[in-house]
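> Okay, here's the prediction I keep looking at, along with the sequence it came from:
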Amino acid sequence: MTKVSMLNLSEAGEVEIRPGKMGANGGTNSQGESFGFTNYYMTRNHEPFIPVVGEFHFSRFSYLGWEEELLKMKAGGVNIVATYIFWNFHEEEEGVFDWSGSRNLRHFIDLCAKLEYPLILRIGPFCHGEVRNGGIPDWVFAKPIEIRSNDPAYLKLARRLYRQIASQMRGSLYQEGGPVVAIQLENEFMHCGAPNDAWGYKTGKFISSGTGGNAHLAELRRIAEESGILPLFFTATAWGGAAVPEEGFLPMLAGYAYTPWIPNQPPSREFIYRDLHAIPAEPVNYDTRDYPVAYCEMAGGMQVSYNARPLVPANSVEAMALVKLASGSNLIGYYMYHGGSNPVGKKGYLNEQFLPKITYDYQSPLGEFGRIGESYDRIRTLSMFLESFGTALAPMTTILPDGQSDLEATDTDSLRWCVRHKDGAGFVFLNNFQDHVDMPDRPFRIELETSRGSVAFPAEGEAILPANMGVVLPFHLDLHGVSLISATAQPLTQVQANGEHVIFFYAHAGLTPEYVVAKSALSQLETEAGQVGEFDDHYVIHPVVGKNNGVAFRTADGKRVRFLMLSREEALQTYRFDLWGQQTVVISDCPVIAQQGQLVCTSPGSSALSVSLFPAPATELRTNTGQPVPFETAGLFQDYKFELASYTPQLTITKPSDKTALLQFAGDWPAHVEDVWLEIDYDGDVAEAFLDGTLLTDHIHYGKTWSIGLKNFYTKLEQATLHLRITPLRKGTVHTFVNQAQVERFEGVEIAVFHRIEAIPHYRVSLAPAARR
């Protein structure tokens, strides 16, 4: 028999909301929009706000694609961008600054301004970010100075760097009408350094973690402000006992579960619920009750190194975000959200030792060439939830059932859950994922006592939480006059259209969805499918899952409200945009973005596309070539299905040896093919791709397909051969002899073989109302 999990919230305390240490920070832009702080959450336009921050390093991606990638991030629910400015990318040679091409910070800032995208700049001087020397140029180490300190000679270099950055960002501060809301000075200061690749004689030599504590950060702040860098607030990476100034700096945390720096890593505690506002996950140098809990580095993946090759499952990215939100985090920042490629320096490669020379894909939601990963869809569902319900969630207090924060990471028997609530309403968070542990499907029944009455999940009997899954379940929410007592489905988003408020939920596989709705204030309930049980003061509704089914309510004061229950598959295909003068929910079987009044669809490998829109556009849609798009109306949605002309890339492959492949492309791509990707499955140790003798990208084998987007090299493909090369994986024994020279003899088997090399077309079409063309 399933154990009933119980929690009494009727007498549970709530967090005291006050200005805190950040209350004096914030500001208003020229449009009257504002950001501010309490001790518990940020505010946007004076309303509680839970930002979703995505890390995207502009200098690790071609500037030709920045706008599209930023729009992908927007479509994914990211509402603040963060980026590093790596000193050695811009001043590799002393006194010679390069702000051109993909190092053009100003162009990136201007694109964020154009897209109305708030921006956090992480300006160093030390950044880490897995670049050479953590971003400190090699020439700095030739000088008799103490880096990361108040050594006057070091501060002089920092001042010159900051003045250069200030000249690039002139007029771009939020209060000036620009996008820059915050600045991070330094990184992990007084906590850790980075490999000293300028040393060059022996591995294991590290740059100093810094000296001077808050006094050094105060000097960097003074220099920044004197240079004209005056953001709404500064941020500081606060984990590991790092230095955190008391005033004007928002402490930021990190969470990683697949960590190359921990050999033979045991299961982490990142998926255990706790009250982070009251008790931090690790010792920190500030009072957590004075600041919102904010994560700037929550693992969006992990970079593969030669010595450590973790494979990060998409489930873990979603589960960590859910657990941190439940535990009181009111800012969710993904590192990385978007991967990229290291630029090649004038004097060599700029990667950190043991990491790939070029690729910084990071297994992130958006990858090195704009690859859309499985985690992109998963965490978008949480971002959409925060967009619609974050204002309600932000002031809610975390309440832990007894023993939750003390669970062992290896515990596979206990139900992991907690509650965030305020005034008797809130959300139950359940998690059934744990890194490095196989979790079972878990029966559960949860009963809550609240100041608004009793709540049970489910209303009767028990439910099943599937393995490796998490879920957010609402209780006692007022949804535009409909009193939702509870639901065993996750809120996703909401729009107002056609005189109705439409709230979208979605059902997890194995978890039977239901709504429990109070009769009070309702004058009518209608459903074309599903079951409705009527009780003295409430209804229990078991809806049919699918976008064409819904439950319609009319409140006593005449409001029309509709609940729609999507499947998990449909939810993972759902986006919300402001399109053609209205909020629009899009369900698409291919990735989509909204760009300049168009819905842009990109379909990897399939020339057949399907898009559903609610509400329907006021006029017919046409493609970018002027063709009308046929549609069918089903339920609330208008369904568009169309097929583009199929294209097969002309590719010739020769293999001089098992470890080498030469690829020759012929023919132009048709206009509706946006890109061609190579997908390469191989066995080996490390692989590299060269075009015309230049290293394009590399790949340390970790069990996943190697993918290369080719559009940035399109003009060279017909004139040059693309060379793929594998360094063999050795299984055996290596004998090393050092006499006058180093001699290596290997006994065993070398493995280097290509299993599949395939060119995949990515089709592209944009849709817009006919009247707008």
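Great, that's in hand. Predicted model, so just to flag it, every value in this text is computed and none were measured.

> switch to C-alpha atoms for all contacts and neighbour counts from now on
Fine.

> Show the contacting residues for the residue nearest to Val312 when sequence neighbours are not counted.
In this structure, Val312 finds its nearest non-sequential neighbour in Gly301, 5.8 Å apart by C-alpha to C-alpha, 6 or more residues apart in numbering. Contact partners of Gly301, counting by C-alpha atoms under 8 Å, 6 or more residues apart in numbering, are 312, 317, 335-336, 362-365.

> Ok, Tyr306 next?
Taking C-alpha under 8 Å, 6+ apart, one finds 354-356, 700 in contact with Tyr306.

> Ok, Leu599 next?
579, 592-593, 766-768.

> let's see it at 10 Å
The contact partners of Leu599, by C-alpha atoms under 10 Å, 6 or more residues apart in numbering, come to 577, 579-580, 586, 592-593, 611, 623, 765-769.

> quick one on the thing from earlier: so which of the contacts of Tyr306 would you say is closest to Gly597?
Pro356 (39.1 Å; C-alpha to C-alpha).

> Relative to Gln184, which of the contacts of Gly301 is nearest.
Among the contacts of Gly301, and counting by C-alpha to C-alpha, the member closest to Gln184 is Tyr335, at 14.5 Å.

> Show me what the helix or strand harbouring that closest one is packed up against.
Take DSSP states H and E as the rule and Tyr335 turns out to sit in strand 329-338. Identification of packing neighbours for strand 329-338 by 3 or more C-alpha pairs under 10 Å, 6 or more residues apart in numbering; DSSP states H and E yields strand 47-49, strand 52-56, helix 66-75, strand 80-84, strand 249-255, strand 293-299, helix 314-326, helix 374-393.

> Using JSON lines, please lay out the ones you listed together with mean neighbour count and distance to Asp275.
Shown next, in JSON lines, are these (neighbours: other C-alpha atoms under 10 Å; distance: least, C-alpha to C-alpha, whole Å):
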{"stretch": "strand 47-49", "mean neighbour count": "21", "distance to Asp275": "19"}
{"stretch": "strand 52-56", "mean neighbour count": "26", "distance to Asp275": "20"}
{"stretch": "helix 66-75", "mean neighbour count": "20", "distance to Asp275": "29"}
{"stretch": "strand 80-84", "mean neighbour count": "23", "distance to Asp275": "25"}
{"stretch": "strand 249-255", "mean neighbour count": "23", "distance to Asp275": "14"}
{"stretch": "strand 293-299", "mean neighbour count": "26", "distance to Asp275": "10"}
{"stretch": "helix 314-326", "mean neighbour count": "24", "distance to Asp275": "8"}
{"stretch": "helix 374-393", "mean neighbour count": "22", "distance to Asp275": "15"}
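
> Against that first model, consider the following:
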Amino acid sequence: MTTEVDRSEHIRLSNHFVEIDGIPSIPVSGEIHYSRIPRDQWEERLRLMKAGGITVVATYLIWIHHEETRGNVRFDGNLDVAAFVELCGEIGLDVVLRIGPWCHGEVRNGGFPDWVQASGVGLRTDDPAYLELVRSWFSALGDELAPLCATDGPVIGIQLENELYDQPEHIRTLKHLARKAGLNAPVWTATAWGSAQLPTGEVLPLYGGYGDGFWVDADSPWDPTFRAHYFFSHTWDDPGIGADLRNVAVEETGGSEALIGTVFPPATCEIGGGMATAYHRRPRPSALDIAAVAQTKIGNGSAWQGYYMFAGGTNPAGISGMQESHATGYPNDLPRFDYDFAAPISASGQLNESFAALRSQHAFLRAFGGSLSTMPSTLPDVRPRDVDDTTTLRWALRSDGASGVLFIGWHQPHVPLPPVPGVQFDINLGNDRVTFPTGPIDIPSGTLARWPLRFHIGSERLEWATASLLTLLDQDGNRPTLVLQAEPGIPVQLALTGDASLAVAPESVGSIEHCGNYWTLDSSDCVTLTVNDGSADILILPAARAADAWVLESDTGRELVLSAEPIWTDADGLVARSSDRPAVERYVPAQRTLVFVAFSAHSDAAPFMTEAVVTPLTQAPPPPTEYGSVSGRSSAPDDQAPASTYLLEFPPDARRPDDGVNLVLTLQWEGDVGRLAVDGTVIADRFWDGSEWTVLLSDIPADAMLTVEIVPLSPESPIHLPADADRRRRQALHPLDGISGATLTRSVIWREAHATTTD
């Protein structure tokens, strides 16, 4: 791959790292399903992904979405995959096509159309009758995508099948069929977890890591396969992913993991960007949960960070629903429409807190991935004894022997970690040792750190720092600015080489204490430090502002922007979406200060937020404890289950459609199952997990009647809920059923206002 048959000058693989345009790099891929997102939302989601540090878009091509009826293959509207891939290329994002033909993705039949599922052929095998069906599907895809799979096209990778464990020759056959259909890529991939047996040298093995999952039983404790992802290790396989559907015996040989470092670099495609909710089990990972797993993979030596999902979506309605369910033979009931996945970008296009937490890591990888990718991962001599160890600090080092990055991951859900007192590191680098910080410190629970060791800033060298690497700005070409992020509860200390000097820039407010060759910073705001009277700068972001930091690519290079609003860039500069005038600051290295960016509204529509009037129309009777079960897992109530109905009414003109306007409904509610109906037709649904429910209403007629149906939740229901929602359920004296708030947010596009000059 990438060198002979599928030669590429853009992407190449070594056994340890990935090269992009001839430079060692760490790609970051994010999953988004075009067929689950309105077409008019594609560009904004993709630009947000790029602004969040995603460099590669991964997407399933879900067969049942395209050919629900045999012979009627559709590529119109939301199904126009060629237009989607072209748009990715225009925005500057590479693409990995996950062509299946079986993909799972919580879709009915794993993505097979019903007529394929019922065909009687040997599915997912080299049965000639099955291969004939696949040949027809791949041919249809080739007609759409072959020009985009050329050497200089945006498609850099193709995944074959998904979670297929014991048929390496079938994967080889699928690769041949894809090539024959004109589907080519420099990198071919396959999922390798579960000790999968893959055809050696034919596909890049990809791994994953979820900190929790819907696929275990409701009464199961936090599974060790989930817990392991909060520990640094050099084990990439995960026997837990897909275990609920695995029905074949796989030899415990380590699968393709043995190829890492000898043939292929360690790569992932399914680090949990969130988690779906099944009816019986509804995990809700926090931003810190998600970021901790991702950072652990980087510390483990990741050469390719891949997330599932990065942008949530909504299932097409289809003839009878497209989701995985008990009715279609799966062990899990999932919502008919909802595939939000608690992803960094929600199904409604809103940003969850995990977006900022991951964005910080991606900015780091973009700036330092070239050097980091060539640094092997090493683990300390003293490591946690097992997944129950909550006292031994979890950390790892990536280093080339001369410099490195120390990673700390001191967070996990469900089982709290206490602060670790008296921590000081003694690291062997080259021919001597680096001991830091200057004295023992306490590591608070929730710390995710990436501390530099002997890092160069232009001609200067930072010996170490107790603040995390974020990015390197070098816009003016002569005075680089290293940007570090302070950690909550940890003093910022920095050490420089020899007799180098460090001072607070006159433009900054803060104080710095000097002792020997190290300095301790005292400031609650952004501070610029000058090295040796200006040969380089170090900008320190306080922990309180870290979530607002965006590192964007512009015509002048990388720029640092602070914004609580969603922002991205296009050819004309900064773009923001907001329900109010955005407050955005850009760091100007030449001035060593932050300046506010002027914005103008892109449309005449006025942004605002307004509360709905919620009127109860019907009241459901007390619900049963359970609506049935399959293999001990509770089944979701069907459409005939009694539900309370609530009418939502908004002020006149609040829902008037306008170009560039997004209307998002936010519901604070409680119950078991919620369904949003437009003129009596359900268009969205949700299983309650204690969180808000947001729905994009931009395409809904302004005069349509909006109602919410809520199936009440029995306090004795045997489903698994997040801890806070579970407390509400168990403390309730009556079934949970109600809406406590409904808000309509009207947001518009704002564009950077550039100064104009006249003669």
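Received it, and whenever you're ready, just let me know what you need. What you see is a predicted model; the values in this text were computed from it and never measured.

> sorry, back to before: is it possible to get a markdown table of the helices and strands packed on strand 329-338 of the first structure that adds distance to Asp681 of the first structure?
Below are these laid out as a markdown table (distance: least, C-alpha to C-alpha, whole Å):
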| stretch | distance to Asp681 of the first structure |
| --- | --- |
| strand 47-49 | 43 |
| strand 52-56 | 27 |
| helix 66-75 | 26 |
| strand 80-84 | 32 |
| strand 249-255 | 31 |
| strand 293-299 | 26 |
| helix 314-326 | 20 |
| helix 374-393 | 18 |
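
> still on that earlier bit, can I get the contacts of Leu599 of the first structure in a markdown table including neighbour count, secondary structure and distance to Ser454 of the first structure?
What follows is the contacts of Leu599 of the first structure, written out as a markdown table (neighbours: other C-alpha atoms under 10 Å; DSSP: H, G, I helix; E, B strand; the rest coil; distance: C-alpha to C-alpha, whole Å):
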| residue | neighbour count | secondary structure | distance to Ser454 of the first structure |
| --- | --- | --- | --- |
| Phe577 | 16 | strand | 37 |
| Leu579 | 18 | strand | 41 |
| Trp580 | 15 | coil | 43 |
| Val586 | 22 | strand | 36 |
| Val592 | 25 | strand | 42 |
| Ile593 | 23 | strand | 42 |
| Val611 | 22 | strand | 41 |
| Thr623 | 18 | strand | 52 |
| Val765 | 20 | strand | 51 |
| Ser766 | 20 | strand | 49 |
| Leu767 | 21 | strand | 48 |
| Ala768 | 24 | strand | 48 |
| Pro769 | 19 | strand | 49 |
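
> Mind picking the two most distant members of the residues you listed?
Phe577 and Thr623 (18.3 Å).

> which residues touch Tyr258 of the first structure?
265-268, 299, 301-303, 308-313, 316, 435-436 are the contacts of Tyr258 of the first structure under C-alpha under 10 Å, 6+ apart.

> what residue of the second structure takes the place of Glu408 of the first structure?
Counting by TM-score structural alignment, Glu408 of the first structure corresponds to Asp386 in the second structure.

> for the helices and strands packed on strand 329-338 of the first structure, which one sits closest to Asp692 of the first structure?
Short answer: helix 66-75, nearest of these by C-alpha to C-alpha, at 25.2 Å.

> The residue lying closest to Ala281 of the first structure once chain neighbours are set aside: what secondary structure?
Counting by C-alpha to C-alpha, 6+ apart, Arg274 is the residue found nearest to Ala281 of the first structure once chain neighbours are left out, at 7.9 Å. Counting by DSSP: H, G, I helix; E, B strand; the rest coil, the backbone at Arg274 of the first structure sits in coil.

> Please say which position in the second structure Arg274 of the first structure maps to.
Using TM-score structural alignment, Arg274 of the first structure lines up with Ser233 in the second structure.

> Next one: its match from Arg398 of the second structure, what distance?
Distance, Ser233 of the second structure to Arg398 of the second structure, by C-alpha to C-alpha, to the nearest Å: 12 Å.

> about what we covered before: so is the match of Glu408 of the first structure in a helix, a strand, or just coil?
Secondary structure state of Asp386 of the second structure, per three-state DSSP, is coil.

> just so I have it, where are all the helices in the second structure?
42-51, 63-66, 81-91, 114-117, 128-145, 168-180, 224-227, 287-300, 353-372, 723-731 (DSSP state H).

> Select, out of those helices, the one closest to Val263 of the second structure.
Comparison of the helices of the second structure against Val263 of the second structure by C-alpha to C-alpha identifies helix 168-180 as nearest, at 16.8 Å.

> quick one, that closest one and helix 128-145 angle?
Interaxial angle of helix 168-180 of the second structure relative to helix 128-145 (axes from the mean of the first three to the mean of the last three C-alpha atoms, to 10 degrees): 40 degrees.

> What are the buried residues along helix 168-180 of the second structure?
Residues of helix 168-180 of the second structure classed as buried: 168, 170-172, 174-175, 177-179 (neighbour count, 16 or more other C-alpha atoms under 10 Å).

> Any chance of JSON lines for those residues, columns distance to Pro24 of the second structure?
Converted to JSON lines, the buried residues of helix 168-180 of the second structure look like this (distance: C-alpha to C-alpha, whole Å):
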{"residue": "Pro168", "distance to Pro24 of the second structure": "30"}
{"residue": "His170", "distance to Pro24 of the second structure": "32"}
{"residue": "Ile171", "distance to Pro24 of the second structure": "29"}
{"residue": "Arg172", "distance to Pro24 of the second structure": "28"}
{"residue": "Leu174", "distance to Pro24 of the second structure": "30"}
{"residue": "Lys175", "distance to Pro24 of the second structure": "27"}
{"residue": "Leu177", "distance to Pro24 of the second structure": "32"}
{"residue": "Ala178", "distance to Pro24 of the second structure": "29"}
{"residue": "Arg179", "distance to Pro24 of the second structure": "28"}
